[in-house]
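Q: The sequence and its predicted three-dimensional model are supplied below.
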Amino acid sequence: MNQLEDIKKFTTIVADSGDIASIRHYKPQDATTNPSLILQATKLMNYQPLLDNAITYARKKGGNRTTQIINASDKLTINIGTEILKNIPGKISTEVDVRDSFNQDMCVTKAYKLINLYQENGIEKSRILIKLASTWEGVKAAEELEKVNIHCNLTLLFSFAQARICAEAGVYLISPFVGRIYDWYNQRQSLHPYSVDDDPGVKSVCKIYEYYKKHNYHTIIMGASFRNTEQILALAGCDRLTISPSLIEKLYHSNNPVVRKLFPLIIEKVHQPTPLSESEFRWEHNEDPMAVEKLAEGIRQFAVDQRKLENLLASKL
């Protein structure tokens, strides 16, 4: 049995990809997308009909040029998500425009729009996770959406404070970014020779996992943004792991044994701490310079790719 099949015994594998051919081959449970992956997908020939459909949809909906571009972008994202859902048994994570990350109301409004577009394609909301940046406003938007059974994936998560407020808000799932945490520390002081036991990204997810299980929070932990298979294997047993096709392939072609590393705790008496206030969250999050820098950088990077996608669509409208 290869490592991919082995790790599936105790962790749900999620494809971090918009490449349907890869998804069909490796058969993950769920899949995640983001503006960068959607932009990459537009370069694949088999996605051209989905892009053309999005352009036609935007023209029919009408409105000014800006409105048409936004509608085309949203429709293309949902078309790709719908196509992916035909090839997986589980859920697709679809991201709200990252430029709304500090506007709770806009996050909620866009979430409803995405859900409605999926439903127009015949997809029930139970198969959708709305992906939001783990800002205070993003988490509060998710808390509001969860109350009407619209489940959310809180992404760009780097600090323990972010993990805390997500659990306290009762969000469905979080995506702590292992590789980007590693990158930040490695750029400032080389972590070579590499030891996965000292990897700050892996240690961050382990800390969150232990805290969630200790306090019986039901929010799912899905490690994300991996740089190597060692990081993935060190988190075997985590609720879920979202993995790029290149690393899924490496696991698929390796027959080395997989040892479970994370185990849920059995706690007889559960105590959940008092939820963080907004000011407490902002202070604790801002005490972590890595998290502050990587959250801001992640939002900027996704916004750049979102604009590139919109420019591509604008050229076709």
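A: Thanks, I have the structure now. Numbers count the residues shown, from 1 in each chain.

Q: can we go C-alpha only for contacts and neighbour counts from here?
A: Fine.

Q: Now do the helix or strand containing Glu83: which elements does it pack against?
A: Using DSSP states H and E, the secondary-structure element containing Glu83 is helix 65-85. Applying 3 or more CA pairs under 8 Å, 6 or more residues apart in numbering; DSSP states H and E, we find helix 65-85 packed against helix 20-26, helix 48-61, strand 92-95, helix 104-120, helix 289-316.

Q: what's near enough to touch the closest residue to Gly237 other than its chain neighbours?
A: Leaving aside its sequence neighbours, Gly237 sits nearest to Leu262 (CA to CA, 6 or more residues apart in numbering; 4.6 Å). Shown in contact with Leu262 (CA atoms under 8 Å, 6 or more residues apart in numbering): Cys206, Tyr209, Leu235, Ala236, Gly237, Cys238.

Q: Let me see the contact set for the first one.
A: Translated: Cys206. Listed by CA under 8 Å, 6+ apart, the contact partners of Cys206 are Leu235, Leu262.

Q: where's it relative to Ile221, distance?
A: From Cys206 over to Ile221 the distance is 10 Å, taken as CA to CA, to the nearest Å.

Q: ok, structure two:
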Amino acid sequence: MAAPLKQLEATGTVVIADTADFGDIARFQPSEGTTNPTLLFLAAQLSSYSALVDKAIIYARSLPATASTEDRLSAAVDALAVQFGTQIYQLTGRVSTEVDVSLSFDTPGTVAAALRILELYAAEGVARDRVRIKISATWEGIEAARILQRDHGVSCLVTVVFGLAQAVAAAEAGADAIAPYVGRIADWGKLNGSAEEDLGIKTVSRIQNHLRKYGFRTQVMAASFRNVQQVRQLAGVDLLTAAPAILEAVERETKPITAILTADLAKAASDSELPPLTFNGNEAAFRWAFNSDACAVEKSADAMRRFYADTVKLKQLLATKL
């Protein structure tokens, strides 16, 4: 019998290691890797990655003399993300890198930041088509993804997704992928009356089935797993990114892992099971649908605050070297 992770991949799920540790990435041999402010902050504190930090500082110092300290720190963060991302790319063949979360409500700013990140990757020899740009699932972020995909041919991963409205809007915008946070949705559910069922599984299953039923090409990258059972219940999701501890736990499983989510089951679902939902660029309709979902509102804001806090800590760490 195939190893558990191979069984998971056999369901059609592409497995991604949610880590910036090169050793873990090499061990699990995922087909894609990712960075975010939290992973970068943790990794940047390790002496084994000091050379990458030094390169980011050198880049920040090379900016024109008119550049402010804040501009240099922001540039250092982007450069560090690309330094890590380049190493991840060499191990996996594809990498996703996050735009500064403070730009989540700034469409032009997000587009400009994404293009700068791609220029940094190009300087490292990483082709544009091997990079995904991660953008928060705000209305402004989704519009930035639309512009990047349509006008610049940039692959976008819309992240911080906690509800169907965000997923549908991102899919309508043509985003290549979205990342709903299974574990964080489940956590919210436990605190708000969903103790009998895993709200994360329910929500992400609904998102995946909805996009498949209505013919969207956008892939679902399930993220933020708390346990192996969540992985099992989402077997068949397009993409799955999990921390090394979760992937190790999957590898210890003795019961077969079989597909739960399939395109055939999604397409066979009735309209009453998966009602149609469209926005067609209507911002007001999106905002109403989004704000009608308490979990999406609360957890999206919480996730962006957390990423921003880690970005600030990362800048403080880099400032000591700059």
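A: Cool, the structure landed. Since the structure is predicted, the reported quantities are computational estimates derived from the model, not experimental observations.

Q: Now compute the TM-score of the two chains, please.
A: Overlay of the two chains. TM-score (TM-score structural alignment, normalised by the length of the first structure): 0.94; 310 aligned residues with a CA RMSD of 1.8 Å.

Q: which two from the contacts of Leu262 of the first structure end up farthest apart in space?
A: Tyr209 and Ala236 (11.7 Å; CA to CA).

Q: Next, count neighbours for the aligned partner of Ser62 of the second structure in the first structure.
A: In the first structure, the residue matched to Ser62 of the second structure (TM-score structural alignment) is Lys60. A count of nearby residues for Lys60 of the first structure, using other CA atoms under 10 Å, gives 10.

Q: Could you do Leu191 of the second structure as well?
A: Leu191 of the second structure has 9 nearby residues by other CA under 10 Å.

Q: what does it align to in the first structure?
A: Aligned counterpart of Leu191 of the second structure in the first structure: Gln187 (TM-score structural alignment).

Q: tell me which element its match is part of?
A: Using DSSP H and E, Gln187 of the first structure sits within helix 178-188.

Q: next helix or strand past that helix?
A: Heading C-terminal from helix 178-188 of the first structure (DSSP H and E), you reach helix 200-214.

Q: which residues touch whatever helix or strand comes next after that following helix?
A: Going down the chain from helix 200-214 of the first structure, the next helix or strand is strand 220-223, by DSSP H and E. Applying CA under 8 Å, 6+ apart, the set of residues contacting strand 220-223 of the first structure from outside is 172-178, 205, 209, 235, 238-242.

Q: Please tell me how far strand 220-223 of the first structure is from the chain's geometric centre.
A: Here strand 220-223 of the first structure is found 9 Å from its chain centre; the criterion is CA atoms, centre = their mean, to the nearest Å.

Q: Please apply the same query to stretch 48-63 of the first structure.
A: Mean-position distance between stretch 48-63 of the first structure and its chain equals 26 Å (CA atoms, centre = their mean).

Q: Also stretch 240-250 of the first structure?
A: Taking CA atoms, centre = their mean, one finds the center of stretch 240-250 of the first structure at 13 Å from the center of the full chain.

Q: how much space between the residue positioned nearest the centre of the first structure and Val148 of the first structure?
A: The first structure has Thr155 as the residue nearest its centroid, 4.7 Å off, counting by CA atoms, centre = their mean. As judged by CA to CA, Thr155 of the first structure and Val148 of the first structure stand 20 Å apart.

Q: now do Ser244 of the first structure
A: Distance from Ser244 of the first structure to Val148 of the first structure, by CA to CA: 31 Å.

Q: Pick out whichever of these two has more residues nearby.
A: Ser244 (19 against 8).

Q: ok, the closest residue to that one other than its chain neighbours - contacts?
A: Sequence neighbours aside, Asp16 is the residue nearest to Ser244 of the first structure in space, at 4.8 Å (criterion: CA to CA, 6+ apart). Residues near Asp16 of the first structure by CA under 8 Å, 6+ apart: Ala31, Thr32, Thr33, Thr242, Ile243, Ser244, Pro245.

Q: corresponding residue for Asp16 of the first structure in the second structure?
A: So, by TM-score structural alignment, Asp16 of the first structure is matched to Asp18.

Q: Over to Tyr172 of the first structure?
A: Using TM-score structural alignment, Tyr172 of the first structure lines up with Asp176 in the second structure.

Q: thinking its match is in contact with Phe216, fair?
A: No. The pair Asp176 of the second structure / Phe216 is not scored as a contact, 9.8 Å apart, by CA atoms under 8 Å.

Q: Who has more neighbours out of those two?
A: A count of neighbours by other CA under 10 Å puts Asp176 above the other of Asp176 of the second structure and Phe216, at 21 against 16.

Q: Pull the contacting residues for the nearest residue to the more buried one once chain neighbours are set aside.
A: Excluding the flanking residues, the one nearest Asp176 of the second structure by CA to CA, 6+ apart is Thr218, at 4.8 Å. Going by CA under 8 Å, 6+ apart, Thr218 of the second structure touches Ala171, Gly174, Ala175, Asp176, Ala177, Ile178, Leu211.
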